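[1] Provided below are the primary sequence and the corresponding predicted coordinates.
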Amino acid sequence: MTNPGGTPVERLKDATAIDPADFNARVGEEAGFVHEHVGAGTFDNDQATTGLEYEFYAVDLETDGIRRIPRSLLGSVGFEAELGLHNAELNTAVHPLSGAGIDALGAEVTAKVEAAQRLAANEGIRLVSDGVWTIGPAEGTTVAYLTEATCEEGLTLGINVSNAARYHGFGSFDDHRMIGGTIDVPGASIDADNAGPVSLTTSIQPHYQCRRAADLPTYHGIALRVAGPLLALGVNSPLLPPALYDDPEPDRELLLERGYAEHRIPVYEQMMNPVDGPPKVSFPGDIATPGEAIDRIVDDSVLVPAEIAAAERFDDAFVHFRHKHGSYWRWVRPVFEGATERAANVRIEFRPISGQPTIPDTVAFLAAVCGLLTQLAESAHPAVDLPWSTAKENFYAAARDGLDAELTWITADGDRTTDADRLYADLLSAAAAGLERHGCADAHVTDLLAPLRGRVDRQRTPASWKRDAVAAALDTGASPAEAIERAQRAYIGQQAATLSDGSLLEWPAPRGVESI
């Protein structure tokens, strides 16, 4: 039995002593229980619901450099540890998919974040909602902070990785790398034998709970088709810490044009995909049945096996299946859970979007995801027939170029288009119609989606705002490293003033950031 209370080394030794084949056989047995209950309707529900996972990182109030979060702060206001010691994750309650439900979710996030910020300020830190952090720690180097590890009994433990066996289990064992451990993007690279560099990234993950488990393939397919266009609206990681660039003076073109608009996508894929096996972080294929979604989790490669004592929850009957699901990192991920049989549910976890500048921006993406999954499914929208290969091309083009990417869409009239104005007019109209199906009033829908409509109208994303800030700093004579730092300080400063009730659209154009 894996010892949940031991040291990381003890827990990892327990895990390495478990035969992966035996563990996966147990996962397969438990998957049979899930298959049975999906077929019996146990995972069906009376209404659609929604929820949110929201990741943050902490910075020093004085320097804006990355800072560890005191463990005592986590859990006090609904936050949990994430991979990095500077990370925290907020998981909301489940809310009805309705206007009031979305408002309640937004209010819950706001209340908990504001409470966390007050406690964090007492520790001299601030929580930041973003895609990738770029200002390193006050002491030591950024590269050391991300990669430093200790090796004990053949096990690699990242120094700044949270004290959980599943996180440390992604590191090397007896010189064998469990994950890729390398980031190689235009003009920048890093290599590590542990998962530390993944803690550069933070995200939001809206959840959409299906009413009928049998409809999972439809919602999964729709989520894949809207992933590219929504990602293009949300790109928020065009810059990396200066120390990661191959040239200590990266050129203007690299910072403003050649780099990814959303580095979070290649960073996560390259770091976490195994060297010698099929990818675990990927744009997944369509599924034909709920059973296929279950079987994909069983067939996924094993990273950190475990022996877990089942408790009293309904889903503890498939606790090893759920444990394995924790390292099933597809950009759109089906989830099977439920504390009780009555609460059993299947949902879509939508993972492409970075942390956003403000909470209203975040809620806008959640509303758009929920509205789109509803409307495209219930109206037989032609976009559901967009070829999977085109949806995949859209996704990676959006990661590279944001709103400048050429994306392909099929409108409600059945027209295939690459015109961005037509694409987003149709996409956001569909999102609005889907929310109205759930009882949201017209004016409320307009307010919910306004942050996204405004990004289209003004051709502004968080990534473009940051690049404009870098350009403004370079134009004043700042070095590339100074420009990245000034852009990050400007972002943090604007967010501090608008996080709870503003949006990116209200931020002034980043002129004069040399004074921030």
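    Yep, it's here. Residues are numbered from 1 along each chain as shown.

[2] hey, let's count contacts and neighbours off CA atoms from now on
    Noted.

[3] looking at this protein, which strand is longest?
    The single longest strand within the chain, with elements called by DSSP state E, is strand 49-60.

[4] quick one: contacts of that one?
    65-69, 82, 86-97, 102, 105, 124-130, 133, 202-210, 355, 366, 370 (C-alpha atoms under 8 Å, 6 or more residues apart in numbering).

[5] buried subset of these as a PyMOL selection?
    Command for PyMOL that selects the buried part of the contacts of strand 49-60, burial taken from 16 or more other C-alpha atoms under 10 Å:
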select buried, resi 65+66+67+68+69+82+86+87+88+89+90+92+94+95+96+97+102+105+125+126+127+128+129+130+133+202+203+204+205+206+207+208+209+210+355+366+370
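
[6] got another one to weigh against that:
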Amino acid sequence: MGRDLPQRDFTDEDRERFRARLRASLGLLDGLLTSPGFGAGEPTLGAELEMFLVTRDGVPVPRNEEIRRAAADPRLVLEVNRYNLEANLTPVPLRPRPFTALHDEADTLLEAVRRAGAAHGAEPYCAGLLPTLRPADLTRRNMSPRGRYAVIDDALGRAGRGLRVSGEQRLRMRSDTFCAQGAASSWQIHLTVRPEEFTRVHNAAQLMTAPVLAVAANSPLLLGRRAWDESRIPWYEQAFGQHRRRVAPADRRSGFGHGWLRGGVRELAEEAVRRYAPLVPLCSGGDWDRPLRPGGPPALDELRLHLGTLWWWNRPVYDPAGDGHLRIELRALPSGPTPADMVANTALLTGLILDRAAREPGGELPFALARENFYTAARDGMAARLWWPAGPAAPVRLAARDLVRALLPRAAAGLAAAGVADDEVQRWLGVVEARVLTGRSGAHWQRRTHRALGSDDRATVRRYLELSSTGAPVHSWPAPQARVRGRPRGLGGAVVRGRRRWGGRVADGAEGAGGTVARRALPAVRGRRCAGCFSLDARGTGSVMNLPKRTPLQATAEARPVRRAGLALAAASLLVVGGTACESDGATPAGDAAPAASASTEPGDQAASPSDTASPTSGARSPDAEEDGTATSGEGDGPGKSSPDRTEKLVDGSEARITEVGEQHYVAKIVSKGAVVATLETDGHDTGLDANGVYIVLSNGGVISSHK
């Protein structure tokens, strides 16, 4: 769908001829999939970066055509509305440093847009949603001057459709155009896949999207309302007008899917042709079934165009370039906050997909639960509780943060097996590790800042633009000061003056990337440093500092415990080995056993689906709950509270009883043989303990980790 359309009106004869070519294309595709050399090239990775054009105060600037022309860069293309723009990054080989290449190119393109937009008072804003948009901005008068969007809008129908998302606040809107999806911006990853591996890779993508989406969430402010952490997901799906209850999920042109793949890309192509009517029945001229060049693959323009009008979150792509290849377009991740964040999300998702596909022939989780995971992750973000396969046992339900921390070594293994350089893996997965340990995703930062600034949309966008322009990842961003019960508390970025942290003195007023203290996050103890911590370099990129030497990674298809230099995640409460999930004692609350595989997953039956739009479940406590006023019973109880909020086992068999006292204020009592042997307390900064050969870290987000 990247090309413009020379024809706006279509006859019944056009539609019938288009359908005939689609059916014929399936036969040609069958021959391609078994032809020598097809899809056999070196694996590559590409991306599309969608962005908004805004003033410094967040007002949308409808000048995408003028800015694209001024930038004079063919990688920049128009998106749905006049304040949307898209950058198509150059595909890069998957080895040895693809993520750094994508990061640098995204940075360069954003700077090009910034320079070109200066004459119009515009700059790029990378986030899943633009909080300052209002319903009047989502009408056809703001549609980009590209004929294809008008054709698609007419084909989808102009009947009124209701859009609604409920979270902390509720939003309902009526629309008669798919221009409503111009409120959403994504970071879309393209991963080339060999035909014989397509089924395994696609199923791995379906399974792994949910945990990555949970920690990558960056879309909590929908038209100024605080809703889902990834409100972009239900909004985008509903904008196509396909989510009325009378339309079954399997018949909707956008969504997560309805079952594990069994028959490769041919199964998806056949389903697309059989189930969905063509929206744009434009037939190519000439010998449509002939190769583009002698000995090359056929263009299959009609099939490619048809697949481009199905907006599945993980979508197949056929590309006739060169000798031809297949790709999976991973479309679920949000734009922003910075290139560092987006590339780190890419490294995590790519590594998990490659590792899972190499180890598993198919999905071990009932698809109903995988689909529920996707919408639960979109709704609750890092506070989500996700179902996960546990080998021969029933699936278990885990906190998203714990799950991702446990999966990081698997992502490292997948990237290493693909030939990604070791320092590249450490650098970018280190950003994810830092985000998970601090609990600060883009959604978390936006929600807290919006609340601290009195729900001022423009002030929130202005602060977001200031910090994102530094390039520092979002976990390092400070948030405005807020006053809680008369006592000022930092919201994730106060500079601590003259205090000692982890054996290193913080200089008065010293600030690191993004305005935060460049922390010495690792305690220097007996010449060693504890695992699972991070530092920031000059650009705010996370990396692991001087970790204990580990056994070199053996990246094999068999599942083995993987310990990687620079990614020893002793903080994980879950160990994922060979596709099994082994929880520590007490990690799964009563009632979290998996439901029957036949449990309904229709949008009307599940709180996690976009059509139901229920508020977050009581079992998934938001990181912002204290500020939300939704969980205040423990506030002010202090360390002497009668019972802890939770208990976790440590590596030496002792347990940590953790109590939340206030904002970034936790107390952990270490209990061994019934006696309290130590107490850790955070109050705006991490704290740690070295005793009897055990290293224990309590983060200011209440996450405890230990290792010997």
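    Nice, I can see it. No experiment lies behind these values; they were computed from the predicted model shown.

[7] TM-score for this pair?
    The TM-score (TM-score structural alignment, normalised by the length of the first structure) is 0.83; 460 aligned residues with a C-alpha RMSD of 2.6 Å.

[8] where in the second structure does the longest strand of the first structure fall?
    Taking TM-score structural alignment as the measure, the second structure aligns residues 44-55 with strand 49-60 of the first structure.

[9] is K669 of the second structure in a helix, a strand, or coil?
    strand (DSSP: H, G, I helix; E, B strand; the rest coil).

[10] which secondary structure element contains the closest residue in space to it that isn't next to it in sequence?
    Leaving aside its chain neighbours, K669 of the second structure sits nearest to T679 (4.5 Å; criterion: C-alpha to C-alpha, 6 or more residues apart in numbering). Element membership for T679 of the second structure (DSSP states H and E) is strand 675-683.

[11] packing partners for that strand?
    Judged by 3 or more C-alpha pairs under 8 Å, 6 or more residues apart in numbering; DSSP states H and E, strand 675-683 of the second structure is in contact with strand 665-672, strand 687-691, strand 694-698.

[12] which one in the second structure is aligned with A380 of the first structure?
    So, by TM-score structural alignment, A380 of the first structure is matched to E360.

[13] with adjacent residues omitted, what lies nearest to that match?
    In space, and not counting its chain neighbours, E360 of the second structure is closest to R200: 7.2 Å by C-alpha to C-alpha, 6+ apart.

[14] next, count neighbours for the aligned residue in the first structure for the one you found.
    For R200 of the second structure, the aligned position in the first structure is T218, judged by TM-score structural alignment. Using other C-alpha atoms under 10 Å, T218 of the first structure has 18 neighbouring residues.

[15] helix/strand/coil for T218 of the first structure?
    Under the three-state scheme (three-state DSSP), T218 of the first structure adopts helix.

[16] show me what the lengthiest helix in the first structure is packed up against.
    Using DSSP state H, we find that the single longest helix of the first structure is helix 99-122. With contacts defined as 3+ C-alpha pairs under 8 Å, 6+ apart, helix 99-122 of the first structure has these neighbours: strand 95-96, strand 125-128, helix 359-378.

[17] closest one to A116 of the first structure among those?
    A116 of the first structure lies closest, by C-alpha to C-alpha, to one member of these: strand 125-128, at 8.0 Å.

[18] what span of the second structure lines up against the closest one?
    The aligned range for strand 125-128 of the first structure in the second structure is 122-125, by TM-score structural alignment.

[19] residue in the first structure paired with P93 of the second structure?
    Matched to the first structure by TM-score structural alignment, P93 of the second structure sits across from P96.

[20] re earlier: which part of the first structure matches the strand holding T679 of the second structure?
    Taking TM-score structural alignment as the measure, the first structure aligns no residues with strand 675-683 of the second structure.

[21] that strand: how far from the chain's middle?
    Taking C-alpha atoms, centre = their mean, to the nearest Å, one finds the center of strand 675-683 of the second structure at 35 Å from the center of the full chain.

[22] right, and H306 of the second structure touches L282 too?
    No. The criterion here is C-alpha atoms under 8 Å, and H306 of the second structure misses it with L282 at 9.5 Å.

[23] okay, the helices and strands packed on strand 675-683 of the second structure in JSON lines with distance to T659 of the second structure next?
    Below are those laid out as JSON lines (distance: least, C-alpha to C-alpha, whole Å):
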{"stretch": "strand 665-672", "distance to T659 of the second structure": "5"}
{"stretch": "strand 687-691", "distance to T659 of the second structure": "15"}
{"stretch": "strand 694-698", "distance to T659 of the second structure": "11"}
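
[24] adding mean neighbour count, write the ones you listed out as TSV.
    Converted to TSV, those look like this (neighbours: other C-alpha atoms under 10 Å):
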stretch	mean neighbour count
strand 665-672	21
strand 687-691	17
strand 694-698	22
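
[25] and the helices and strands packed on helix 99-122 of the first structure: which comes nearest G181 of the first structure?
    With C-alpha to C-alpha, the closest approach to G181 of the first structure among those belongs to strand 125-128: 25.2 Å.

[26] for the closest one, packing partners?
    Going by 3+ C-alpha pairs under 8 Å, 6+ apart, strand 125-128 of the first structure lies up against strand 49-60, helix 99-122.

[27] hang on, the earlier thing: touching, the match of P93 of the second structure and N45? I think so.
    No. Counting by C-alpha under 8 Å, P96 of the first structure does not reach N45; the two are 11.5 Å apart.

[28] what lines up against L428 of the first structure once you look at the second structure?
    So, by TM-score structural alignment, L428 of the first structure is matched to L408.

[29] so that match touches L429, yeah?
    Yes. The pair L408 of the second structure and L429 passes the contact test of C-alpha under 8 Å, sitting 7.3 Å apart.
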